[in-house]
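Student: Fold the following and give me the result.
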Amino acid sequence: MSGDPRIEPTMVKAPHGARTMEIEWADGHKSVLPHEILRGYCPCAVCQGHGGTIHFVPGGDLSLRDIQQVGNYALQFTWGDQHDTGIYSFRYLRSLCQCDACKPTFSPGSVP
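Tutor: Here you go, the predicted model:
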């Protein structure tokens, strides 16, 4: 792991049929990530291109079908339309948090 408790998940919960995923972090923070945010900020090149700037891209099937861990640093999701090319680092997932404490500094790709 990274050694930074802000980006070390201790629990990931995404119940079948739900429209949010919850991540509890080693620093005690809990992120509730709506599927719309996860899918809209998919970091893959198909969704974001190669420009480096992350943009919200609406659309796509928001049913989360599968979650796979990628090494010790990321998660990969398979959506209902079989889109599965985004690899979401734990740092990136933390940056997508929409809670009241995080939202004022919301900036995909950065950790406060």
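Student: make it CA atoms for all contacts and neighbour counts henceforth
Tutor: Noted.
Student: quick one: the residue positioned nearest the centre of the chain from residue 20, how far?
Tutor: In the chain, the centroid-proximal residue (CA atoms, centre = their mean) is residue 93; its distance is 3.6 Å. According to CA to CA, to the nearest Å, residue 93 and residue 20 sit 13 Å apart.
Student: Please give the structure of this sequence too, so both can be compared:
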Amino acid sequence: MNQAPVAVRNSAAQATLTVDWGQGQVLVLGHGRLRAACPCSKCRAARLAQRIDVVPDGIRITAIHAQGYGVQLVFDDGHDRGIYPWRYLRELGEVAG
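Tutor: Reported below is the predicted structural model:
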């Protein structure tokens, strides 16, 4: 499903991104989890090469930019290349369980 959520809320204090899909469907993902799962080409290539990058403790999302089909997340380590499609965010939530 590529449908946009009803709301996206960022909590720097809790280091979580909450995605509200409506009808009681709410997904909460940690900033570290999102940074580690960045879908940009550089991060995907590193994961495919089985090169593990450690996400720094305390990583935070500093900005969220709507992209229509998803969101671009900007992290306080300067990384801003990843655009997270709505479907991908749902998949991350299913894996995280």
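Student: Give me the TM-score for this pair.
Tutor: Once superposed, chain against chain, the TM-score is 0.79 (TM-score structural alignment, normalised by the length of structure 2); 94 aligned residues with a CA RMSD of 2.7 Å.
Student: thinking again about what came up before, could you say which helix or strand contains the residue nearest to the centre of structure 1?
Tutor: helix 90-95 (DSSP states H and E).
Student: measure residue 54 of structure 2 to residue 70 of structure 2 for me?
Tutor: Taking CA to CA, one finds residue 54 of structure 2 at 25 Å from residue 70 of structure 2.
Student: which of those two has more neighbours?
Tutor: Neighbour count, other CA atoms under 10 Å: between residue 54 of structure 2 and residue 70, residue 70 has more, with 19 against 9.
Student: need the contact list for that one.
Tutor: Contact partners of residue 70 of structure 2, counting by CA atoms under 8 Å, 6 or more residues apart in numbering, are 4, 83, 84, 85, 86.
Student: any chance you could map the helices in structure 2?
Tutor: Along structure 2, counting by DSSP state H, helices occupy 31-36, 41-48, 86-96.
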